[in-house]
Each structure stands twice: as C-alpha cells, then as structure tokens.
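In: Based on what follows, work out the 3D shape:
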Amino acid sequence: MKVLLTGHRGYIGTVLAPRLLERNHDVVGLDSNLFEDCNFLPDTADIRSIGGDVREFVRDPASKEKLGGLDAVIHLAGLSNDPLGDYRPGLTQEINAQASIDLARLAKSAGVKRFVYASSCSNYGASGDDFIDEGGDLNPVTPYGVSKVEAEKAITAIADDGFSPTFLRASTAYGLSPMLRFDLVVNNLTAWACTTGEVHLKSDGSPWRPIVHVEDIALAYIATIEADRSDVHREVFNVGQTTENYQIREIAELVRDVVPGSKVGFSHDASPDVRNYRVDCNYIARKLHGFKPQWTCRRGIEQLYEAFVHSGLTLDDFEGPRFKRIAHIKQNIEAGSVSEDLYPVRELENA
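Out: All right, here's what the predicted structure looks like:
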C-alpha cells in the first residue's frame, strides 16, 4: 500500500516506519521535527517527507495533490503527553483535534480510502477500577484526552462508503525507540532506578493503567491497514492486552525486581492521580486477527534496563531538556528556534 505516516520522526513513528517498509509498503512521511535533537538511537527508516507541521500542510493548496494516489493515512502527529498539553491547552486543541480533523477531510477529498487515527485510552480518564471496553463512557480529564475525543467524533462523522476511518486507542506506551520518551511511566521508573537506585514514584501509586509496548502498537497499525475494510471501517480498538493492566505501584515493584539494588521511593509531593482506568482489550484480539502482541511489562523493563546501562544514561539526560519533551520545547522557545505556537522559526523566516 501507499501510506502517509504523519509523526514518522516521533516515538511511535520511528518504530513503525521501518516495519512498514519491511512489509513492502510504500511510505512517505510528514513531521514537524520539533524533537529532532532528542534521538536516543539512530533512526533506521529513510523515508521521503512531503511536509512538516500538519497545520501548515492542511492549509497548503498543493497538499491535496500530494495525497492523491495514497491508499492510507496513519496519523500519529500531535502533542503527545499531558504536561505538553497542559502547557498550552489551546495548541493541543489546534494540533491534536482541529488539524487532525482537517487532515481527514483533506484525505477524503483526495480519494484516500483508509485513515487510521492515533487515539488514546486516556479518553477514559477517570473511569474507576472496573474494566472498560470501547463502548464505555469517555471521561477525559486532560486537554490531551479532550482533544482525542473531539477528533474521534468529528472524523467518525465523515465516514462513508469510500472513506474508512479507524481509531486506535493505545494503552500507555513504553519500550525502546530511536526517539525515546521518558515521560511514560514504565520508561520513567526504569530510568530513575538505573540512574539513582530509586524507583521514583511521583504519585501514590494507586491508579490503574493499561500499558503496551511501542513495538506492539506498531503491529496494531500494520494489522489495521492490512485488514479487510469490513473489519476496520469506523471501528475503535483498545490497543494492548487485558492482562497488561497494572497499578502504578505494581510497575514500580517490577522495576525494582529487574534493576539490581534498586528500591521503591516516593517524591516528597506524591499525591493521588485523578487519571485512573483499567482497559478491556479483548475486542481487538477477536476482531483484528493480524494483531498478535509480543511484549509484557517485565520483558519491556528488561529491554530498557539493558539499553540504559549500555548507553550510560544519566539523571540529567532524561530529566533535563535533552530528552524531556516539555523541557526541550521550552528551551527551544527561549533560544528562539521555535515560536510560542510551536512552529520552527527557520520555516517562518523563509516563508
């Protein structure tokens, strides 16, 4: 298939892109490169880019022609965590919701048949301790979650016989990637343990989270575009495994067990986290037969531990602007290389 992968230089995109190429798909990318200096490993996928910021792309009259002839769009690009979403909530709505909706409409008008949207289990927000499936109430409690719900609803509304959107509500991601994120709970706790000896909890550890390895997320996207249209048209899938739901303190204990000599500790201002959801992933297992997740939390922690030790990771690396997304953005805004609206300044100067 001919596929546009937005966010191809991000945490999931740099894992998904090479796997799409291995499956002999013809892939082009679109990425704003806001985090191009945050690479933890080399990016192995050399794919052609057809644009940068998705907001600019959907306003460019030439973009419809660029989408012509594509079979599918996999739309990952967006502001991808709660701290970044809380920093400028209006930008989260503009990028994650409105630009995504505009991209879906543009893709439909260009004749693209499949549109796969990177949604999130954070849509469930504060849903309690009981398992929730795709038909459960949406209760987002952050600008990030609200933006994902808004995009899902609007893109669903334009589905028809010629345009098939699918929504992948990923569990909380973890695992090794060329563009590694350290704000994700498994990655963060493992990094703290490796660099300080303490599995450093910033909440009381009681909330539930479904988790899924980034490589398994990539498998879900591939399974979706390769599935029969009837199996994915207007469908919503929770991405993960029902057995991979943990309370945060359980993840901390697994990290302690893997990282030699580490112990669980709490931040001095640790408090309850209102985000609490326990997700049923049985539907994707029944319906999307090409999706066969491979990872467990413990195995992922072992992968991260080995990589962190090998790289010589330090606390300053992952808690500072080198890898921490919000710190990296703020540093670049202060340096003048990124505007307050998160456009690369060099692009504005050349416009």
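
In: For the rest of this, base every contact and every neighbour count on C-alpha atoms.
Out: Fine.

In: For Val232, which non-adjacent residue is spatially closest?
Out: Thr166 (5.9 Å; CA to CA, 6 or more residues apart in numbering).

In: this one as well, want them side by side:
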Amino acid sequence: MKVLVTGHLGYIGSVLAPMLLERGHEVTGLDSDIFRACTFVGALANTPTIEKDIRDIEPEDVAGFDAVIHLAGLSNDPLGDYRPHLTEEINCNASVRLARIAKAAGVQRFLYASSCSNYGAAADCFLAEDASFNPVTPYGVSKANVEHAVSPMADETFSPTFLRASTAYGLSPRIRFDLVVNNLTAWAYTTGLVYLKSDGSPWRPIVHVEDIALAYITVLEADRELVHDEAFNVGLTTENYQIREIAALVQAIVPGSRVEFAPDAGPDKRCYRVDCSYIGRRLHGFKPQWTARRGIEQLYNTFQAASLTLEDFEGERFKRIAHVQKLIRDGELDGDLRRRPMLAMAV
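Out: Prediction:
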C-alpha cells in the first residue's frame, strides 16, 4: 500500500517506518522534525519526507495515498500540560482536520494513534474498549476528543481505526526517557537508584514500541470489515503492572540498583488496567513479542553499550519538554511551537 505516516521521525514512527518498508509498503513521512537533534542509537529510515507541521497539511499532501497512519502530536503529559491550548490545537483540531482532508482526498484507511490514557482515572478493574472515557490530562482529553470527532466520518469510502496503545517502552532511534519503563531503567543504570516519583501504587498497562508498530501493520493489512470504525486496546492483558512492580523488575535486572522514592512521591491520578484481548481475537496476525522483563534487559544492555549518563536523559537533548523549551530560548521555535521560517530554511 501507499502509506503516509505523520510523525514518522518520532519515538514510534522511527520504529514503524522501517517495519512498513520491510513489509513492502511504499512509505512517505510527514514530520516537522523538531527533535532532529535527539537521535539516540541506530538510524532513521530513508523515506521521502514532507517537512511540515501537521497544522499546515493541505489536500495535496495526502492525495494519492491508500492510508494515513497519524502519529504526529505532542507526545506526553509534560508537553501537553506546558501550553494546554496547543495540545488542543495540535493533537485534537489538527488531527480532526487531517481526517477530513484525507477523506475528501479519497484516502480509504485512517489509522489514528489514540491512547489508553483515554481511560484516565479508573477503578481497579480491567477496561475493555467499551469502557467509559475519563481522561485526566490535556493529552488524554485530546485523544478522546479526536475519537469522538472522527468516528462519525466512517462510511463506505473512509475507514478509520483507533489504536489505544498502552504506555509504550523499549528501544527506538528517537527514544523517550519520560516513559515509565525507560525512565526507571535509565535512573537505575546511571545512578543505581530506581527512582519513583509517585508512591508506586497506580496501575499501568505497558507495551513495547515494536509491538505497537506491529499493531499498526496488522490493522493496515487486515480486511477492511475487521477494522472499520473499530477501537483496539494495544498490548497484552498480562502486561498490566503497578509502578512499584515495574520498579522491582528493574531492580532485579540492573545490578546493584535499589528502589528509592522521591521526597514528594504521592499517588498518581492516572491509574487504569486494560483488557487487551479484543485485538488478538479480532486480528490473528497481532502476536506481541515483548514482555517487561525482556524490554528492561534490552534497555539496560543498550544503555551500557551507549555509556548513558544522567545528564543525557535528564538534560535538554533527550527530555522532550526541556528540549522544546531550549528550542524556544534559542529562537528555533516560536511560542506556538512552529519552526521560525528563516532558521528552518537555513538548517
């Protein structure tokens, strides 16, 4: 298929794009690439790229594609909380506009990167796809609102699918260190402390970034009637953990590490357990390969090989919010997180 991947240079996109190419798909990326200085290990896929902000997409950008995989957006709660009106503008309004443009242009498939953060604060039970949304952050609200707006667009010519990923982890060329498994493993390797900033009680479903990419490929290649206007929790039901359980796994794998709580550690209002059985029943090609233990081992071995330091992952290069703030200070981004035209041309 001819596929446009927005956000192909991000954490998930830089893993998904080469996997799509390996499957024989024709891939074009669209990304403003504000994290171009943040490659950790490995190389990015060599794909045609439209360097553009998703807020500026025009019909000619999507014309001729069989499918759009829409990953682009502000990717975490600190960025979402930084300027909430931009989270609504970029994650919600621009996403809905993209879906409308794609439909008008004759794009048949629209795969949207939703999130299990839609469920937000929930009771201590497993949530299937028919559970009520209760997002507690601007990021979660934006994801839920896009689902509500795009689902009614589904018809015989336009088929959206909503992939509600569990909390991602694992190695990527554009790694994110704010994600809980990646973060705890990085702290343990660089300092010897599995450093918890909450009390460790909240539940969180987790899924390896390669398994998220596999879910997109499985949905893309599935028969239309299996995925039309469907939502899927992405992950394994067995991979729901309390944060303190993840910390214990990290301690067991990283030699000489120990768990320590931040002085102000308290309960996290984001707490949910997710039932991921539906995607496996519906799409037999989706068979996740990773567990938390294997993922932590992968991260630990890579951090060793790369000689990761605390300053690396907590500093301005790899910490998303700190990097964005640096780009604003340096004049490379304006206050609306757009690249300044003259500097963008000079890069």
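
In: you'd agree the residue nearest to Val232 of the first structure is up against Tyr117?
Out: Yes. Thr166 of the first structure is in contact with Tyr117 according to CA atoms under 8 Å; the separation is 6.2 Å.

In: mind listing what the residue of the first structure positioned farthest from its centre touches?
Out: The centre of the first structure is farthest from one residue, Gly261, which by CA atoms, centre = their mean lies 31.4 Å away. By CA atoms under 8 Å, 6 or more residues apart in numbering, the contact set of Gly261 of the first structure is Gly197.

In: same thing with the one 4 residues further on?
Out: The contact partners of Gly265 of the first structure, by CA under 8 Å, 6+ apart, come to 198-201.

In: what does stretch 315-328 of the second structure rub up against?
Out: 34-35, 37-38, 78-79, 82, 175-178, 312-313, 333-335, 337.

In: where along the stretch 101-250 of the first structure do the strands fall?
Out: Taking DSSP state E, counting those that start in this stretch to define them, one finds strands in the stretch 101-250 of the first structure at 114-120, 126-132, 164-170, 172-174, 198-203, 208-213, 236-239, 245-247.

In: Next, format these as CSV and append mean neighbour count and distance to Ala104 of the first structure.
Out: What follows is the strands of the stretch 101-250 of the first structure, written out as CSV (neighbours: other CA atoms under 10 Å; distance: least, CA to CA, whole Å):
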stretch, mean neighbour count, distance to Ala104 of the first structure
strand 114-120, 25, 7
strand 126-132, 16, 27
strand 164-170, 25, 8
strand 172-174, 24, 24
strand 198-203, 21, 37
strand 208-213, 26, 26
strand 236-239, 27, 16
strand 245-247, 20, 32
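
In: Could you export these to a markdown table, including columns for distance to His8 of the first structure?
Out: Converted to a markdown table, these look like this (distance: least, CA to CA, whole Å):
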| stretch | distance to His8 of the first structure |
| --- | --- |
| strand 114-120 | 12 |
| strand 126-132 | 30 |
| strand 164-170 | 17 |
| strand 172-174 | 16 |
| strand 198-203 | 30 |
| strand 208-213 | 17 |
| strand 236-239 | 19 |
| strand 245-247 | 28 |
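
In: Relative to Ser271 of the first structure, which of the ones you listed is closest?
Out: Among the strands of the stretch 101-250 of the first structure, strand 198-203 comes nearest to Ser271 of the first structure, with 4.7 Å by CA to CA.

In: Tell me the residues of the second structure aligned with the closest one.
Out: Under TM-score structural alignment, strand 198-203 of the first structure corresponds to residues 193-198 of the second structure.

In: what does the strand or helix carrying Thr28 of the second structure contact?
Out: If you go by DSSP states H and E, Thr28 of the second structure is part of strand 26-30. Contact with strand 26-30 of the second structure is made by 1-9, 17, 20-21, 47-52, 54, as judged by CA under 8 Å, 6+ apart.

In: post-alignment, it versus the first structure, mean distance?
Out: Following the fit onto the first structure, the mean deviation recorded for strand 26-30 of the second structure is 0.3 Å by mean CA distance after the TM-score superposition for the first structure.
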